[in-house]
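1. Attaching a predicted model along with its sequence, questions to come.
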Amino acid sequence: MIAHLKGRLDSTDIDHAVIDVGGVGYLVGASSRTLASIGPVGEATTLFTEMLVGEDFIRLVGFARAEERDWFRLLTSVQGVGARVALAILSAFEPVDLSRAIASQDKAMVARANGVGPKLAERIVRELKDKVGGIAATLGPAAVNAPAGAGADAVSALLNLGFRPAEAAAAVAAAEAELDADATLDALVRLALRKAAK
């Protein structure tokens, strides 16, 4: 298993990069976000990787950040989501935005990615709603709903009370939509608890 590649960026194309590691060029599939962020050709770069092995192929897929790789693994665990569709989703959304869409069950947002129809988007948000917490835990509570300040603390408070990450994120998002931007943590948690109880 190849966990990451560290070398020189040899070239990029629309859906892959070639990383030169000690004179060996590794062709690595990647999302457009990863390709845009790995630096200029000729410079040193590091990619987190996932190796895909099939009956008649071995492929490497690369990611600029570990959380992107974690999302790739989650997405490809959904029936009907292969590597190509998972990369299209990761090209369309930052991990934080994807977390928010799944936590709030926003299948219309997920369906905006190339190759994702309404039925597949519904399956993705349904199957991943309870799994999104695993990635959120590695990124911190802010990743579930991308709130800042009081919002992040409110999500954390609900997680500590035993709410699932998706529930906590959705409740805080609903509370933030009703309250002013400068609402106190106490007010945010109280309203989020009322939203979660509905």
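-> Cool, got the structure. The structure presented is a predicted model; accordingly, all values stated were derived computationally and were not measured. Residues are numbered from 1 along each chain as shown.

2. Please count neighbours and contacts with C-alpha atoms only from this point.
-> OK.

3. Now do the contacts for Val132.
-> Applying CA atoms under 8 Å, 6 or more residues apart in numbering, one finds that Val132 lies in contact with Ser99, Ile102, Ala103, Val144, Pro165, Ala166.

4. So which of those is the closest to Gly80?
-> Distances from Gly80 to those, taken as CA to CA, are shortest for Ile102 (16.9 Å).

5. List the residues that contact that closest one.
-> With CA under 8 Å, 6+ apart, Ile102 has these contacts: Ile124, Val125, Arg126, Leu128, Lys129, Val132, Ala166.

6. try it against this one:
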Amino acid sequence: MIARLSGILAETGADHAVIDVNGVGYLAYASARTLSAIGPVGGSVLLLTEMQVREDAITLFGFGSASERDWFRLLTGVQGVGGRVALAILSVLDTNELSRAIASGDKAMIARANGVGPKLAQRIAMELKDKAGGVAPGPGGATALPQGSAAADALSALANLGFRPAEAAAAVSAASDELGPEVGLDALVRLALRKAAR
């Protein structure tokens, strides 16, 4: 199982990115939100990933945040929602909007995504209503973290301390919002740990 990719962004397409990890190019399908946040070709990048193994294909999906990946897992657990449809939903709704749409049963909002008709939107809203509470709210959208950034390093530090990815992402996001973009790693990790422990 490939859980994340850290390397150089080799290329991007309409629905995917290729990450060069020590000379091996990994193609990861991603939401429009993640692709727009990933940075320029040639830059360092860290993507969280989910690998789907099927009889006829092995497909890698990339995410800019743990909350986006968690929502992808929930969405693909609904009958009729494959990886591409889940990415289409995450392209038009950020994780907070999706959470609100499901909590309020707003089928029309979910159906804005390509490939999602009214019946499928209703099934998603019904099946995920009780499960949505388990996903930590993320930042306003996907935030593909540049490798070596304080936020990426803080996320890694919390993960190494045993925090679940969604908990770590929520704590680091909240700490980053409070301290600002120029914060150092030590201060960010200290505040993120306090927020995660609450």
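-> Structure's in. What do you need? As the structure is a computational prediction, the values presented were derived from the model and not from experiment.

7. Now, the contacts of Ile102 of structure 1 that are in helices?
-> If you go by DSSP state H, the contacts of Ile102 of structure 1 have Ile124, Val125, Arg126, Leu128, Val132, Ala166 in helices.

8. do you know how far the first one is from Thr34 of structure 1?
-> When distances are taken as CA to CA, to the nearest Å, Ile124 of structure 1 and Thr34 of structure 1 turn out to be 22 Å apart.

9. higher neighbour count, those two?
-> Higher neighbour count among Ile124 of structure 1 and Thr34: Ile124, with 25 against 22, using other CA atoms under 10 Å.

10. Can you classify the nearest residue to the more buried one once chain neighbours are set aside by secondary structure?
-> In space, and not counting its chain neighbours, Ile124 of structure 1 is closest to Val78: 6.3 Å by CA to CA, 6 or more residues apart in numbering. Following DSSP: H, G, I helix; E, B strand; the rest coil, the label given to Val78 of structure 1 is coil.

11. Need the counterpart of Val78 of structure 1 in structure 2.
-> Superposed on structure 2 with TM-score structural alignment, Val78 of structure 1 falls opposite Val78.

12. likewise Ser37 of structure 1?
-> Checking TM-score structural alignment: Ser37 of structure 1 goes with Ala37.

13. Correct me if wrong: the match of Val78 of structure 1 contacts Glu127.
-> Yes: Val78 of structure 2 lies in contact with Glu127 (CA atoms under 8 Å); the separation is 7.0 Å.

14. Give me the buried subset of the contacts of Ile102 of structure 1.
-> Ile124, Val125, Arg126, Leu128, Lys129, Val132, Ala166 (16 or more other CA atoms under 10 Å).

15. residue contacts, the residue nearest to Ile124 of structure 1?
-> Val78 of structure 1 neighbours (CA under 8 Å, 6+ apart): Arg123, Ile124, Glu127, Leu128.
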